[in-house]
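Peer 1: Fold the following, please.
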Amino acid sequence: MKHNPLLNVLLMTGMLLAGQVDAAVRPLLTRVVAYAADRETAVEVVNGSSETYMVQSWLEDLQGGDSNIPLVLTPPVMKLEGNTQGKLRLVVMKGAIPQDRESAYWLSIQEIPPKAKNPSENRLLVAIRNRIKVFVRPDGLQAGDARVAAAQVTWSIEREGGKNWLKASNPTPFYISFGELAVGNGAGKGIRLEDKKQMAPPKGTMRYLLPQTLKPGKLTVIWSSIHDWGGVGEEYKAGVAL
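Peer 2: The predicted model follows:
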């Protein structure tokens, strides 16, 4: 293939713009909670532009796999007129989900920009993809219990390979998404941990790398969790020894 410098410039421009341009099509919520007891769960999607977009949606597990997903998503592709809202629907396959804990998946919503009306018109099309978490709850798990689950997390220190890790132990059946996760040797907010985006899984553990600048001694862990509506809940504190 003949090298095309202009094509390279356009591709680089597209990548730069992708981080700056707001999506025309986006979900109204930053996370979805689907209950197995419900017939279906609606996911509201809005097209904030004046143009018509096609919208493609799909589900993946937390590792990016798309097989054996115990959810049915419809429609996988839909047309969304300008300045209107649409609905995706999630149906939980009850028998295929764990019955003693929450499950989590990724929902990707990809906008497909409209083609130029004039074939001779030069347009740089940037398609934006939104990805939000879907939490699936079996019968018996309630929203009120999820809201206070973060208070039950306990903390310890692990050492491996010359590095120190803060380990979160989550005894609850809910995923804990941290809104705030920081550690410090004294008063104040401490140092925010960069990998707080890793959720503490239900009835499991997750660990977070501690900065090497922390001095040995007593540490204060400060944390809060993101609740079902995407806001940040109550803040908690606990002490651990480094």
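
Peer 1: Please make it C-alpha for all contacts and neighbour counts, starting now.
Peer 2: Noted.

Peer 1: Looking at this protein, which helix is longest?
Peer 2: In the chain, with assignment by DSSP state H, the single longest helix is helix 5-18.

Peer 1: Show me what that helix is in contact with.
Peer 2: With contacts defined as C-alpha atoms under 8 Å, 6 or more residues apart in numbering, helix 5-18 is touched by 124-128.

Peer 1: now swap in stretch 172-182 and tell me
Peer 2: With contacts defined as C-alpha under 8 Å, 6+ apart, stretch 172-182 is touched by 100-104, 141, 146, 149-150, 152, 170, 189-193, 196-203, 221-226, 232-233, 235.

Peer 1: Likewise for stretch 48-60?
Peer 2: Under C-alpha under 8 Å, 6+ apart, the answer for stretch 48-60 is 24-25, 47, 66-67, 69, 73, 75-84, 105-114.

Peer 1: at 7 Å instead, please
Peer 2: 24-25, 66, 76-83, 105-114 (C-alpha atoms under 7 Å, 6 or more residues apart in numbering).

Peer 1: I'd like the next helix or strand past the longest helix of the chain.
Peer 2: Where DSSP states H and E defines the elements, the next helix or strand beyond helix 5-18 is strand 25-27.

Peer 1: One more, so I can put them side by side:
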Amino acid sequence: MLSYKSLLVFNKRLVFILLTLTASFNGECTVNVDKSRVIFSSGELTANISLHNSHKEPILVQLWTDAGDPLTTPDKVKTPVLVNPPVLKMQPNEVRNIRLLLVSTEDLPQNKESIFWLNILQIPPNTNQVSKEKNKLILPLRIRLKVFVRPKSVGDITSDDFDKILFSKVNSNTVIIKNPTKWYITIPSLRIADIKSKPIWLGPFSHISLHVKNEINEKESVTFDVIDDVGAIHRRVSVIN
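Peer 2: So this is what the prediction gives:
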């Protein structure tokens, strides 16, 4: 049987296996998290999340942050966000509080928010055992949460800031979507006329080009959703200029 110790350092080979197999096999997500994102707001140096082991057996959990590369291993990672504790064993139905510490902000921009990622790797005791259920394989599973760091000069985003997203026509089949704000904007759904786009993620002061098959008219209506700090969805309507 594969031991906890042999899996403790998350390696690139295991990442590749997980990404390859999750499309073919069902997994069991046993550790639930009370937040969909973590925010260090207006100069805060600590943040907390709660984990709940809903499995009927003990489970080992490893936590670390990365700067955006999902293949970065915990022993190679370099971010200003530390996790305490980084490794813990959870009993069935146990709830544990985890603290994230922002240890340095010197190298972070002060005019916009920065983003990191929190990795939560759950290792069940029967990791390498094939379930009796057909086509089901028990694997270590990983959750990744966004971690936002906001300097005091940036503050928190408000619903009014969602209205600042701009849409500009470049040609009959291309629209530029601009985010002039200091925050990362997640748009899970966007529709121009009868054309529905894939989810869009915009960094602060950034823009992307959206190409569509049908011809776009000026003053065309745009309906889009935005996700706020607590994971709620806000619907907005704009026009293409």
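
Peer 1: Among the contacts of stretch 48-60 of the first structure, name the buried ones.
Peer 2: Among the contacts of stretch 48-60 of the first structure, those classed as buried by 16 or more other C-alpha atoms under 10 Å are 24-25, 77-78, 80-82, 105-113.

Peer 1: count of neighbours near the counterpart of residue 54 of the second structure in the first structure?
Peer 2: By TM-score structural alignment, residue 54 of the second structure lines up with residue 48 in the first structure. Per other C-alpha atoms under 10 Å, the neighbour tally for residue 48 of the first structure reads 17.

Peer 1: Relative to residue 92 of the first structure, how far out is residue 48 of the first structure?
Peer 2: Noted for residue 48 of the first structure: a distance of 29 Å to residue 92 of the first structure, by C-alpha to C-alpha, to the nearest Å.

Peer 1: cool, residue 182 of the first structure as well?
Peer 2: Going from residue 182 of the first structure to residue 92 of the first structure by C-alpha to C-alpha gives 35 Å.

Peer 1: The two: which is more packed in?
Peer 2: For residue 182 of the first structure and residue 92, the more surrounded residue by other C-alpha under 10 Å is residue 92, and the numbers stand at 23 against 18.

Peer 1: Wait, that one touches residue 70, no?
Peer 2: Yes. At 6.3 Å, residue 92 of the first structure counts as touching residue 70 under the criterion of C-alpha atoms under 7 Å.

Peer 1: Spell out the residue ranges of the helices in the second structure.
Peer 2: With DSSP H as the criterion, the second structure has helices at 4-7, 12-21.

Peer 1: residue contacts, residue 166 of the second structure?
Peer 2: Residues counted as contacts of residue 166 of the second structure (C-alpha under 7 Å, 6+ apart) are 177-179.

Peer 1: oh, I was asking about residue 15 of the second structure
Peer 2: Each residue near residue 15 of the second structure by C-alpha under 7 Å, 6+ apart is listed here: residue 71.

Peer 1: which residue in the first structure lines up with it?
Peer 2: Taking TM-score structural alignment, residue 15 of the second structure has no aligned residue in the first structure.

Peer 1: roughly how far apart are residue 15 of the second structure and residue 146 of the second structure?
Peer 2: For residue 15 of the second structure, the distance to residue 146 of the second structure - C-alpha to C-alpha - is 18 Å.

Peer 1: Ok, residue 98 of the second structure next?
Peer 2: Counting by C-alpha to C-alpha - residue 98 of the second structure and residue 146 of the second structure are separated by 15 Å.

Peer 1: ok, residue 48 of the first structure to residue 229 of the first structure distance?
Peer 2: For residue 48 of the first structure, the distance to residue 229 of the first structure - C-alpha to C-alpha - is 21 Å.

Peer 1: same check, this time on residue 54 of the first structure
Peer 2: On the measure of C-alpha to C-alpha, residue 54 of the first structure and residue 229 of the first structure end up 27 Å apart.

Peer 1: of the two, who's got more company?
Peer 2: Between residue 54 of the first structure and residue 229, counting by other C-alpha under 10 Å, residue 54 is the more crowded of the two (16 against 11).

Peer 1: Please report how far that one lies from residue 76 of the first structure.
Peer 2: Distance, residue 54 of the first structure to residue 76 of the first structure, by C-alpha to C-alpha: 11 Å.

Peer 1: With residue 190 of the first structure instead?
Peer 2: For residue 190 of the first structure, the distance to residue 76 of the first structure equals 44 Å [C-alpha to C-alpha].

Peer 1: How about residue 158 of the first structure?
Peer 2: Going from residue 158 of the first structure to residue 76 of the first structure by C-alpha to C-alpha gives 44 Å.

Peer 1: next one: residue 95 of the first structure
Peer 2: Taken as C-alpha to C-alpha, the span from residue 95 of the first structure to residue 76 of the first structure is 23 Å.

Peer 1: Over which residues of the second structure does stretch 69-82 of the first structure lie when aligned?
Peer 2: The aligned range for stretch 69-82 of the first structure in the second structure is 79-92, by TM-score structural alignment.

Peer 1: For that stretch, which outside residues touch it?
Peer 2: 53-67, 98-104.

Peer 1: Filter the residues you listed down to the buried ones, ChimeraX style.
Peer 2: Buried residues among the contacts of stretch 79-92 of the second structure (16+ other C-alpha under 10 Å), as a ChimeraX selection:
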select :53,54,55,58,59,60,61,62,63,64,65,66,67,98,99,100,101,102
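
Peer 1: Okay, and which of the contacts of stretch 79-92 of the second structure map to strands?
Peer 2: Per DSSP state E, strands hold the following members of these: 53, 59-66, 98-102.
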